[in-house]
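S.K.: Sequence and predicted structure are below.
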Amino acid sequence: MEGTHKIFAPKLTHFFEQRSHGYYYCPKILPTIRYKTTNSKIMSTSTTKYRRSAGYKPSIWNLEFLIDESSKRDRYVHQPDDEYVNIVKRLKCEVKNLMVDEELEPLVIFKIVGEIQRLGLGDYFGKDIESALRRLACKFGDLELDLHATALGFTLLRQSGIFISQDIFKQFMDENENFKPSLCNDKEGMISLYEASYFGFEGEHLLVKAKAFTKEYLLSNNNNHSKQEDKLIVDDDVNHTLGLALRYRMPKLEARLYIETHPKDVETALLQLAMLDFNRAQLMYQQDLHELARWWKDLELSEKLSFARDRLMECLFWGIGTLPKPELSSGRKALTRVFKFITIIDDIYDVYGTIDELELFTNAIERWNINAIDELPDYMKVTFLALYNTVNEIGYEILKQKGFNCIPYLKRSWEDMTKAFLVEAKWLQNSQTPTFEEYLNNGWVSVSGVVALTHIFFFVSPQITPEALHCLRNNHDILRLPSMVFRLSNDLATSEAEIERGETANAISCYAKEKGVTMKDARKHLSNLIDESWKKLNEIQVLNDTPFSVDFVEAAMNLARTAQCAYQHGDGHGSPELIKKKILSLIVDPIHL
């Protein structure tokens, strides 16, 4: 079949031979709801009602697992564990020795740390890197460094949660507080300064100037780049930098790209470890997919709800982007299931359901009681029951792991989201265009970021404290800001299709109508709002003044990054071919070097 890819999950046959199908509940703790459906498509109880269609494309993936094809996997995946351990052990010693060498030039240390981070290997050398960076931070202002070293150091320090003042860049400015034109002779330094500018806080105007200065230079350089062979790689780097700043990129995808495009720039052992690490992580993602595919097949919802987007692979893409660490498999699978139901319910509210039905469904979510389904049409009954079982199953998993009943928090996040969905459905029915403020106040909830992050919180938090729970329930900025980036990125990608479907409420149209500006100006404003949200996220990460764990803060920022990646070139969820290559590189194809 054209455009269909088969996913390989080697050595997993025994898993499916031993695994029983169904839900795992303790009857004394949680009720289990089971249901059976026929193979016929479930329609509304009122078959005469008009149903809209968004014209979504079917899934482009065939989730068959060909076990006998496992030998085609890259040879690095099958290296013995002891060889992998030896490589890690040797590299840890080498990096540790470099990090403690006080005679080593700061730029050398920054370059090594920068490479390690870009390769996705930061967790292997975390303590040694942090120790070295804190030592350099104490004397950073006294070091005589060029633009590249200063900008790279600033980026790495803030990325590691170490505050460095923007004033470090004043040495590169003239008496009029403008950046010196002579800096344009240092392309590497200009790229590094551009990347550093994305780590600014609110009110750091010097970094705003740095971004404008370097962006103008990079755009000009890119438009007039040399065709000489030795300049092609540099120009590719400029293209990549301008496409999406490093701060906004998905770390795992960035690691793969860096491995494949800069192999000569990386020390051989580090490159080998990066390849091993990526391919081993990919095997875990494939195992996750194998289990999720069986779960999705057993639910039989894709046949029953044919109007909804079938996006299992794309939902796993979101799960990996948000929780890329292989050891977070249980959280990643739960998050993928969450995104599957978000997609279905979004299509019910956006496209298929009538207002009367949507009000009934919203009420059923609020009640969170199986008796509520009696009032629902058939297609909503199976949706509610499947969601109810899945969320309770996730809650039971958390109860076993952490000893905490999180279901009231999970349920409340779904309730808030569906209420926001209902507001948007009524705007559509009434052909109403809300104010920009009204739209955003509802839109950052309806985009589903809070639902995703609420579930994530209970998987990645080592301790569940009352302070963290209070902030979680009251939508702390670490939930709101990634959701705002998510919403604005979504609207930048989907507004044209929504307008074609007759929808009147999206950030671009609301802002353009209210301010009397062009759609182009509205899009620029949304991009600026994304940058402003990230400035606040930067401050949260560096100042670390929340009751949340470092892992949860990182997951929240990863959700924002995944949204920007998925919607970078259009609606990657509605038109999955737009992110097909990214999914192939992340989940399907191993690295061959």
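M.R.: Thanks, I have the structure now.

S.K.: From now on I want contacts and neighbour counts done on CA atoms only, so please keep to that.
M.R.: Will do.

S.K.: Give the full set of residues in contact with the residue nearest to residue 481 when sequence neighbours are not counted.
M.R.: Once flanking residues are discounted, residue 481 sits nearest to residue 533: 5.7 Å by Cα to Cα, 6 or more residues apart in numbering. Shown in contact with residue 533 (Cα atoms under 8 Å, 6 or more residues apart in numbering): 481, 482, 484, 485.

S.K.: Which two of the residues you listed have the greatest separation?
M.R.: Using Cα to Cα, the contacts of residue 533 span at most 6.4 Å, a distance reached by 481 and 485.

S.K.: Which strand or helix spans the residue nearest to residue 481?
M.R.: helix 519-543 (DSSP states H and E).

S.K.: Distance from the chain centre to that helix, please.
M.R.: 16 Å (Cα atoms, centre = their mean, to the nearest Å).

S.K.: A further structure is provided below for comparison with the first:
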Amino acid sequence: MATRLVASSPLCSFIKFQPVKAPSQKYSSNASFPKPVFRCVATSTTEVIERRSGNYQPCIWDIEFLQTVDSDYSKEIYKKRSENLKRQVKTMLVSEVEPLVQLELIDVLQRLCLGYEFETEIKSILQSIYNNNSSSSGKYKSSQDLHAAALEFRLLRQHHYIVPQEIFESFRDENGFKKSIYDDVKGMLSLYEASFFAFEDESIMEEAWEFTSEKLKSLKTEDMDPTLAMLVPHALEIPLHWRLPRFDARWFIEVYEKSRDMNPILLELGKLDFNIVQSMYQEDLRVMSSWWKEIALREKLDFARDRLVPSYLWGVGVSSEPQYAYSRRIIGMDIAIINMIDDIYDIYGTLEEVELFTDAVKKWDINAMKQLPDYMKIAYLAFYNTVNEMIYVILKEHGVDVTDHLTKAWLGLLNGYLTEARWYHTKHKPSLAEYMKNACMSIAGPLIATLAYLTTHKSITEEEMKYLETIPDVMHWTSYVFRISDDYGTSSDELKRGDVPKAIQCYMHDSGVSEEEARLHMRKLVRNGWKKVNKYRFMESQESPLTPTLVEMMQNLTRVSQNLYEHGDGHGIEDGETKDRVLRLLFQPIPM
């Protein structure tokens, strides 16, 4: 753990920060970065405080690059071509009458991240298929082809149709799933993907997951169809239900282009849409980088993470569709602020200082910052202005004052941070249950869900805002999975900085197991958490004021965490896989 000693009074740290700046880089991570060095000059000497350092690498994305990045695909000629292709695809959807072909077409459109363009047609097709196969007795007629039955099950459940697990009974006997399907790789892959839409206590779906996981892992890819040879390991790493279509679209485009079943119209539209939307994301980054440069936190608070681009990835993940530009920007900007605040509470601030910061936010008054140390005043003012700007925009656009609701959502996060800070300073080791009760707030899930609601809904109501404040079950369980996924990827690095025990370590302490066993248990908790999400997303769509769009955004937040943290801290560590993802998603167009 890196530390440093500075002089401070109990209530104010009279420190002038003199950061050692890293060399300016655009997006190269080949350089070897030194550990952060802080030169602190004390103007008063009353008490020595030991401060920790996160030893974070400098940001690899140059602000000037972000402010000037541009794409030809913002031009009108590409938008016109896209509209022409969309008309052709709509004709395909309307004219096709074979159910399996319809379902496969929908599946491809969704994987190309084009589903949002054809919501009406997709809904009409799925409603028709569901009506034709369901009966008043509650029974559901299913295909005798495993791939067709599993694909239908997955797509219908994804779109809020409750299809019973019993449709797979015809593929089972007294010993479980029949041996006759062992050679049906396509069918087993479809069943595997369908199993992730299971609810709790659905024994057939649990058996389907166990069976297909084991069989697919045992297969050799060289013995498969070339397309399946790419799809199977990809699915075993992270299933479709846990992936983000926008993050995954480019990979699938490259697979689909090589497929024997490739439709050139779909392929061209997929590429074109990807490039056009990428140009919109670049506009978001130009706006956000100007804001980030203006508030200058990267220079003033040099102990904190400077992670604007990874923060924006969360905005893309939650609100990927073109019409949600404001939502993406707000979520990305607020997560960049969250990084700063998190590092104050987790690493740099004393317990007394973070208690003062929390109290200042409770008061939500510019004069409240007078009680803060100098470095916190900068953080508080940037935070205060950013939130108030959003409150102003919503008041101007919707005529609704959301100050109380939004500050309450932020306080939920800060109180979670404060609890963890108290654990650290008192050396308290929470049980897993105690940790997770707090962690579902400290992971920022409820706050980001609130931001998503406020920035995407045309009508903002008091009823919906109050309902969000109750932390509905779907919000709780998406935050639960989000927290575990985050800990899975980041806990090792955070413990080296001297942070509080995370979910893995809490379970190890509770149960006396090894880290490897604890990690296996975390994966089990993630699967069980998703089963609860699957259940509550249906209930929310029927019984609550929340829209399906918002519920999907809550799930998207969880999906971002699973994709970024699968192989380590993909948010805090910008090079490696995160750098490649950013380049392919945000900066490099697909060749047409």
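M.R.: Great, that's in hand. Since the structure is predicted, the reported quantities are computational estimates derived from the model, not experimental observations.

S.K.: Quantify their similarity with the TM-score.
M.R.: Here the TM-score for the pair of chains, by TM-score structural alignment, normalised by the length of the second structure, is 0.88; 548 aligned residues with a Cα RMSD of 2.2 Å.

S.K.: isn't there a strand covering residue 51 of the second structure?
M.R.: Yes - assessed by DSSP: H, G, I helix; E, B strand; the rest coil, residue 51 of the second structure belongs to a strand.

S.K.: any idea what residue 362 of the second structure aligns with in the first structure?
M.R.: In the first structure, the residue paired with residue 362 of the second structure is residue 366, using TM-score structural alignment.

S.K.: ok, and the closest non-adjacent residue to its match?
M.R.: Using Cα to Cα, 6+ apart, the closest residue to residue 366 of the first structure is residue 415 (5.4 Å).

S.K.: thought that neighbour was touching residue 359?
M.R.: No - using Cα atoms under 8 Å as the test, residue 415 of the first structure is too far from residue 359 to be in contact (11.9 Å).

S.K.: which residues in the first structure form strands?
M.R.: Using DSSP state E, the strands found in the first structure span residues 6-7, 62-65.

S.K.: Wait, a strand at residue 16 of the second structure?
M.R.: Yes - Residue 16 of the second structure forms part of a strand when assessed by three-state DSSP.

S.K.: In contact with it, which residues?
M.R.: Contacts of residue 16 of the second structure (Cα under 8 Å, 6+ apart): 40, 41, 42.

S.K.: and what of residue 563 of the first structure?
M.R.: 318, 485, 486, 489, 490.

S.K.: Kindly recompute the last result at 7 Å.
M.R.: Residues in contact with residue 563 of the first structure (Cα atoms under 7 Å, 6 or more residues apart in numbering) are 486, 489.

S.K.: Just tell me what residue 286 of the second structure corresponds to in the first structure.
M.R.: Counting by TM-score structural alignment, the partner of residue 286 of the second structure is residue 290.

S.K.: How many neighbouring residues does its match have?
M.R.: 20 (other Cα atoms under 10 Å).

S.K.: Next, work out how far apart it and residue 129 of the first structure are.
M.R.: 36 Å (Cα to Cα, to the nearest Å).

S.K.: list the contacts for the counterpart of residue 382 of the second structure in the first structure?
M.R.: Here residue 382 of the second structure is matched to residue 386 in the first structure, going by TM-score structural alignment. By Cα under 7 Å, 6+ apart, the contact list for residue 386 of the first structure is empty.

S.K.: ok, longest helix in the first structure?
M.R.: helix 268-299 (DSSP state H).

S.K.: Pick the most deeply packed of the strands of the first structure.
M.R.: Neighbour counts (mean count of other Cα atoms under 10 Å) averaged over each of the strands of the first structure peak at strand 6-7, with a mean of 18.

S.K.: Which residue ranges of the stretch 251-400 of the second structure form helices?
M.R.: Counting by DSSP state H, counting those that start in this stretch, one finds helices in the stretch 251-400 of the second structure at the ranges 264-295, 297-300, 308-318, 325-343, 351-363, 374-398.

S.K.: re earlier: return the residue of the second structure aligned against the residue nearest to residue 366 of the first structure.
M.R.: In the second structure, residue 415 of the first structure lands on residue 411 (TM-score structural alignment).

S.K.: Neighbours of its match, how many?
M.R.: Residue 411 of the second structure has 19 nearby residues by other Cα under 10 Å.

S.K.: how close does it sit to residue 256 of the second structure?
M.R.: Taking Cα to Cα, one finds residue 411 of the second structure at 46 Å from residue 256 of the second structure.

S.K.: Would you mind finding the match for residue 195 of the first structure in the second structure?
M.R.: Match for residue 195 of the first structure (TM-score structural alignment): residue 193.

S.K.: Tell me who's in contact with that match.
M.R.: Applying Cα under 7 Å, 6+ apart, the residues contacting residue 193 of the second structure are 239, 240.

S.K.: How much space separates it from residue 240 of the second structure?
M.R.: 6 Å.

S.K.: How about residue 436 of the second structure?
M.R.: Counting by Cα to Cα - residue 436 of the second structure and residue 240 of the second structure are separated by 26 Å.

S.K.: Looking at the two, which is more packed in?
M.R.: Using other Cα under 10 Å as the criterion, residue 436 of the second structure and residue 240 rank with residue 436 on top: 20 against 17.

S.K.: Could you find the counterpart of that one in the first structure?
M.R.: With TM-score structural alignment as the criterion, residue 436 of the second structure matches residue 440.

S.K.: returning to what we had before: between residue 481 and residue 485 of the first structure, which one's more packed in?
M.R.: Ranked by neighbour count (other Cα under 10 Å), residue 481 of the first structure and residue 485 place residue 485 first, with 28 against 25.

S.K.: What does the more buried one correspond to in the second structure?
M.R.: Superposed on the second structure with TM-score structural alignment, residue 485 of the first structure falls opposite residue 481.

S.K.: same deal with residue 186 of the first structure?
M.R.: Using TM-score structural alignment, residue 186 of the first structure pairs with residue 184 in the second structure.
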